[in-house]
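[1] take this sequence and fold it.
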Amino acid sequence: MWGEKAWVSPASLRLPHSSTAFQIALPRQVDKFCCRTAVKKPLLYTTQLTVRFPRLAPMALITVTILAVTTVFLILRVGKARKLPQGLREVPVAGNVTDMGAYPQQQLRKWAAEYGELFQVRFGRQVWIYANSPSAVKEIFDKQSQHTSSRAPSPVVSDLLSGGMRFLLMPYSAEWRRLRAIVHKLLTPKASNEFIPSQEFEAKQLLWDILTDNDSQKNFYMHIRRYTTSVVMTSTYGRRVPVWECEDIREIYGLMQEFSEFATPGKYLAETFQVLAYLPQWMQWWRKAALRSFNRQAVIWMKYWNRLRTQMEKNQAPDCFVKQFINTDYKKMGISELQASFVAGTMIEAGSETTSSALNSCVKYLAAYPEAQAKAFAELRRVVGEDRLPSFRDEAELPYIRACVKEILRIRPVTTLGSPHYTSADVVYKDWFIPANTTVAINQHALHFDPARYENPDDFVPDRYLQHPLKAGAYAAHADPYARDHFDFGAGRRICPGMHLAENSLFITIACLVWAFEILPPLTDDGKIGSVDVSDAAYEEGMNTLPKPSELRFVPRSEKVVGLIRREWQHAKQEGYMLGLVKVNAQGMVVD
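    Down below sits the predicted model:
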């Protein structure tokens, strides 16, 4: 679930205790400065963005006059009359930000019901136009994708903090198209299926972890997050994450935390008033901090990249995305190693938390809707039985499990604000005109909760997808826009390249968890059965859909199941698994 998210970030890690001075080539930025990285044992990482008012540095006061003059000019400027999508009543300066509230998806649904297929809102200086019908998404994002596949200019978050290299934030360009071609080639359904042995291995550890370490009714949350991070790291670098408390987790989530702090909407005036990016560099008070952060990212992503290169030189590298990337002619295409390492890093950032969010959401909904869980278990008992674990070989005979995957992606899409693209030319849909240099967004919540398409849309009802036997990519490519199962992976040329890997992870994990455990509401301190909250209040505030840590019971289906989980995990630890033609042990190391 990697291509269509706003951005992912964790919430509570401070970086530093060791420091290193180094020199590294930086594109269009600077040549040298000091990096400080941290290795700090985390208690709990969460990923989210929240909106805060910026604290102005002293240098910001120098620009007050510039802002005032610019604002007056923009207000007085008279443009040609256009037939634009209907706009909403705005608050001066803030636009519609104050209308959004803590859970913007609720307001976006209401506006779609009121204004129809398209409407426009303003967030500060930025105008967003939302597409609220399948036909609008098909026409604007698929058929006119050559004009709607860019990203909005971002002088701080994209240009400085990411060095112009973060794949998800790059504008539509020849460089982005070259990278996209490589990424999609290496993440096809066939290529993604190469990692099925890894996903089945990780699912066995997940069952064991929950079986032996969920007495608090809380630890399942982190075990699921370890599972998804390990799957993504294995597919990207051939490197497992066997435990949550490890250096890789601290580094990756540390970078994500720092990125989220910089990317918080409203933190930097230069993101809203982009004329400030043209100030002399010495007046850009945000510049040094952003470049230091970029340097930290570069060091960590290049460390992973170089480590795999060393493994390749020793013929000890398992098959993975980066190994295949290195074996392409990427340098002949003008792609640097640093840029390539950022593409791999973006995959790790984007893929880890989105999939774990969907899984942690799904177990909550299964506990809250026992009738759906009962149907899923009955199917598993009929097809799989009690003498073995589910596997991908069973997928065709498990339509209800597949329906659970689709339903959780419908009811809890990855972002609360929709999937934003940016127009590089004028776009026309029906009798609406969308000018160039405008943000256009897919309103997943309006699409997924349309009562005309989904009966009782606020209820978790996997049965609605029993007539959808194909994966999401097949429905996204369908000529009929109303044939799509859901829009969680986006659309057009920015559609999520990692959706095949994500769907595989969701399928095998949900199948194994429901086969092994009855997922129940928690017990309260006085021994009573508690409740399961699946309302918006059970999710973190911000741009990305992230369930808050919660409590659930995972009760083994039988003693026979307990014994099988134990034997399967012991055998998996001894035998390892195959990545392509290479055998890997439980530590993620290649076995001769």
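[2] CA only for contacts and neighbour counts going forward, please
    Noted.
[3] got a list of what Arg292 touches?
    Neighbouring residues of Arg292 by Cα atoms under 8 Å, 6 or more residues apart in numbering: Phe33, Cys34, Cys35.
[4] let's see this one next, to set against the first:
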Amino acid sequence: MAYSSLVLLIAAAFALGLLAISSNKRSQPKNGSKFPPGPPGKPLVGNLPDIPPKHSWLKFKKWSDQYGPLMRLNIAGREHYVASTEKVANDLLRERGGIYSSREQLPAAVQLLSKNLRPLFWPYNDTWRDGRKFMHQVSNSTVVGNYQATQILESARMLRDLIKDPNNYEHWFERYSAGIIFRLAFGKTLETGHEQSVRNVFNVVHTVERVASPGAYLVDTFPSLLILPQAIAPFKQELAGLHERELKLFRKLLNDVKSEMKAGTAPDCWEKDYLERKAEFPHLNEDEAAYVVGTLFEAGAGTTAAAMMSFMLTMVLHPEWFKKLQQEVDTVCGNDRLPTIDDATQLPIMRAVVKEVLRWRPVTAGGVPHYSIKDDVYNGHFIPAGTNIHANQWAIHREPGLYPDPDSFKPERWLESSYPTYREPLTTYPNLHNYSAFGFGRRICPGQNIAERSLYLLTARIAWACDVGKAEKDGVEVEPPLYDYTSGFNVQPNWFAFDLKARSQERVSVLEKEIEKNGKEDPLKGRM
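    Sure thing, here's the model as predicted:
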């Protein structure tokens, strides 16, 4: 046996011993409360062997159907509770946000990969508050209207290239999302989406999703493995290298803006905004601020693209709703102009389709767990300090009382008064404001206002310009799979074949004229 493997085994055995000791010191129910029910576990490892390494939310949903809307799991001595209804999630994560807004400081993603610099994993403290304050200032509902010209131009470029090369749809959606954030965050334009800086940022995004996935690293289950020196701990060596790569990238993006500010050539962007007003954020140093802006990219670019990929899959599977979309957009916009964000109030079917896609195929299906900082009792159930609370969006979005026939794609549930989710007026509802697909409480996605406008714009424009249907092979329609999705805590459908073409050459001409007009007016043109 290799020396390093022997050391790992000894350390794991040591970790199990510590686990047995610590489990006896865990807080116990008080004041007549009791632990919530959950599946029985095994000695020492608890429920760990029963949790699948991929799409764990599907298993959690099955367990919640058996054990109830608040379910307890034990994962190698760590307390995990799963909330499976919107009410329970809101009661805990929003109404009691002072208790449930922190994060567990997991060794792999938080300490070794991020070196405690990534806001997604910050505990609920002053640094987090300053980071959140900055995020809110650049993405709140009051300022997002200033970003409309950028979204209009990037969406038109995406649409043109999607029509030319629909098989490369994943790239076009990612380039749109990356292009928006690069312009807003760093003042840079993208031409191809293959620029090295873009690839580097997306590599960081995919890395953190992989590293933070449950079960990805043994050290998260047995934190005492951190005692191993880096020389004989391959996971430490790997994660140290990945951290240096992302820190170098985020520092360079910030320093580029610094240099442009000194030269007097810096365009307005989020990093310039921070540098000019950093005295307002005394608990953020420059590395932390660079990660704040990087996190806005992580939160916005990948998730918006993933949602649009799910939209395409859903329209291929449900062409009757794509036809309804086309009819609605044609009624409002006609043949001579593309939809704009301002048209959204007149497009309730479009908004309902978007909201239903996010319900039916949530991007963050398992939710990012919150962490309790003190003992609590909820509906007679004891929740000890140090508990991870998972808002299982897959189950939350399939609660039969709120979403009748939950496994079916039914946008009418947002449009017809016979459904419990219906609200009026339809010029305002449905919308995505504080929608559970974006998370809960004080940890709700900071970029939701930008994402909502992007999803509306892209969806309406695809319906206006394109016909979409199933691909054919040897004269037979190819049925895409219902749920063949990537792994990680943010997921998207694996590549699938479909047919897409322009509805008419006249509409393509309208599209090209918009790109030409807006491209000439683009103040950032050529800055990348």
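[5] nearest to Arg493 of the first structure, out of the contacts of Arg292 of the first structure: which one, please.
    Nearest to Arg493 of the first structure, judged by Cα to Cα, of those is Cys35 at 35.5 Å.
[6] list the contacts for that closest one?
    By Cα under 8 Å, 6+ apart, the residues touching Cys35 of the first structure are Ser19, Thr20, Ala21, Phe22, Arg292, Asn295, Arg296.
[7] look at the third one and tell me its secondary structure.
    The reference is to Ala21 of the first structure. At Ala21 of the first structure the chain is in strand, as set by DSSP: H, G, I helix; E, B strand; the rest coil.
[8] and for it, the neighbour number?
    Ala21 of the first structure has 9 neighbours, counted by other Cα atoms under 10 Å.
[9] what does Thr228 of the first structure align to in the second structure?
    Using TM-score structural alignment, the equivalent of Thr228 of the first structure in the second structure is Ser177.
[10] so which of the contacts of Arg292 of the first structure is the closest to Ala446 of the first structure?
    Of all the contacts of Arg292 of the first structure, Ala446 of the first structure sits closest to Cys35, with 43.9 Å by Cα to Cα.
[11] the closest one - that's part of a helix, no?
    No - counting by three-state DSSP, Cys35 of the first structure is not found in a helix; it is strand.
[12] hang on, the earlier thing: and in the second structure, which of the contacts of Arg292 of the first structure remain?
    Retained in the second structure: none of the contacts of Arg292 of the first structure (criterion both residues aligned by TM-score structural alignment, their matches' Cα atoms under 8 Å).
[13] could you dump these into JSON lines with distance to Arg77 of the first structure added?
    JSON lines is the format used below for the contacts of Arg292 of the first structure (distance: Cα to Cα, whole Å):
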{"residue": "Phe33", "distance to Arg77 of the first structure": "42"}
{"residue": "Cys34", "distance to Arg77 of the first structure": "45"}
{"residue": "Cys35", "distance to Arg77 of the first structure": "45"}
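[14] between those residues, which is closest to Ala81 of the first structure?
    Ala81 of the first structure lies nearest to Phe33 out of the contacts of Arg292 of the first structure, by Cα to Cα, at 49.6 Å.
[15] where along the second structure do the strands fall?
    Using DSSP state E, the strands of the second structure run over 70-75, 78-83, 370-371, 376-378, 381-383, 388-391, 466-470, 472-473, 476-477, 498-502.
[16] could those go into JSON lines alongside distance to Gly264 of the second structure?
    Below are the strands of the second structure laid out as JSON lines (distance: least, Cα to Cα, whole Å):
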{"stretch": "strand 70-75", "distance to Gly264 of the second structure": "54"}
{"stretch": "strand 78-83", "distance to Gly264 of the second structure": "51"}
{"stretch": "strand 370-371", "distance to Gly264 of the second structure": "43"}
{"stretch": "strand 376-378", "distance to Gly264 of the second structure": "54"}
{"stretch": "strand 381-383", "distance to Gly264 of the second structure": "54"}
{"stretch": "strand 388-391", "distance to Gly264 of the second structure": "46"}
{"stretch": "strand 466-470", "distance to Gly264 of the second structure": "43"}
{"stretch": "strand 472-473", "distance to Gly264 of the second structure": "55"}
{"stretch": "strand 476-477", "distance to Gly264 of the second structure": "57"}
{"stretch": "strand 498-502", "distance to Gly264 of the second structure": "44"}
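[17] got CSV for those, with mean neighbour count too?
    Output for the strands of the second structure, formatted as CSV (neighbours: other Cα atoms under 10 Å):
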stretch, mean neighbour count
strand 70-75, 23
strand 78-83, 23
strand 370-371, 26
strand 376-378, 16
strand 381-383, 22
strand 388-391, 26
strand 466-470, 20
strand 472-473, 11
strand 476-477, 10
strand 498-502, 18
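[18] of all the ones you listed, which one is nearest Leu162 of the second structure?
    Closest approach to Leu162 of the second structure among the strands of the second structure is made by strand 498-502 (8.4 Å; Cα to Cα).
[19] what's the matching range in the first structure for the closest one?
    The aligned range for strand 498-502 of the second structure in the first structure is 552-556, by TM-score structural alignment.
[20] can you tell me what sits against the matching stretch?
    For stretch 552-556 of the first structure, the surrounding residues in contact (Cα under 8 Å, 6+ apart) are 210-211, 214, 217-218, 364, 367, 516-523, 562.
[21] tell me the one of the residues you listed nearest Gln587 of the first structure?
    Gln587 of the first structure lies nearest to Ile210 out of the contacts of stretch 552-556 of the first structure, by Cα to Cα, at 19.5 Å.
[22] what do we get in the second structure for the closest one?
    Structural correspondence for Ile210 of the first structure with respect to the second structure (TM-score structural alignment): Leu162.
[23] report how many residues lie close to that match.
    When neighbours are defined as other Cα under 10 Å, Leu162 of the second structure has 22 of them.
[24] residues contacting the aligned residue in the first structure for Thr295 of the second structure?
    With the correspondence set by TM-score structural alignment, Thr295 of the second structure lines up against Thr346 in the first structure. Contact partners of Thr346 of the first structure, counting by Cα under 8 Å, 6+ apart, are Arg166, Phe167, Leu168.
[25] closest to Glu353 of the first structure out of the residues you listed?
    Taking the contacts of Thr346 of the first structure together and measuring to Glu353 of the first structure by Cα to Cα, the closest member is Leu168, at 15.1 Å.
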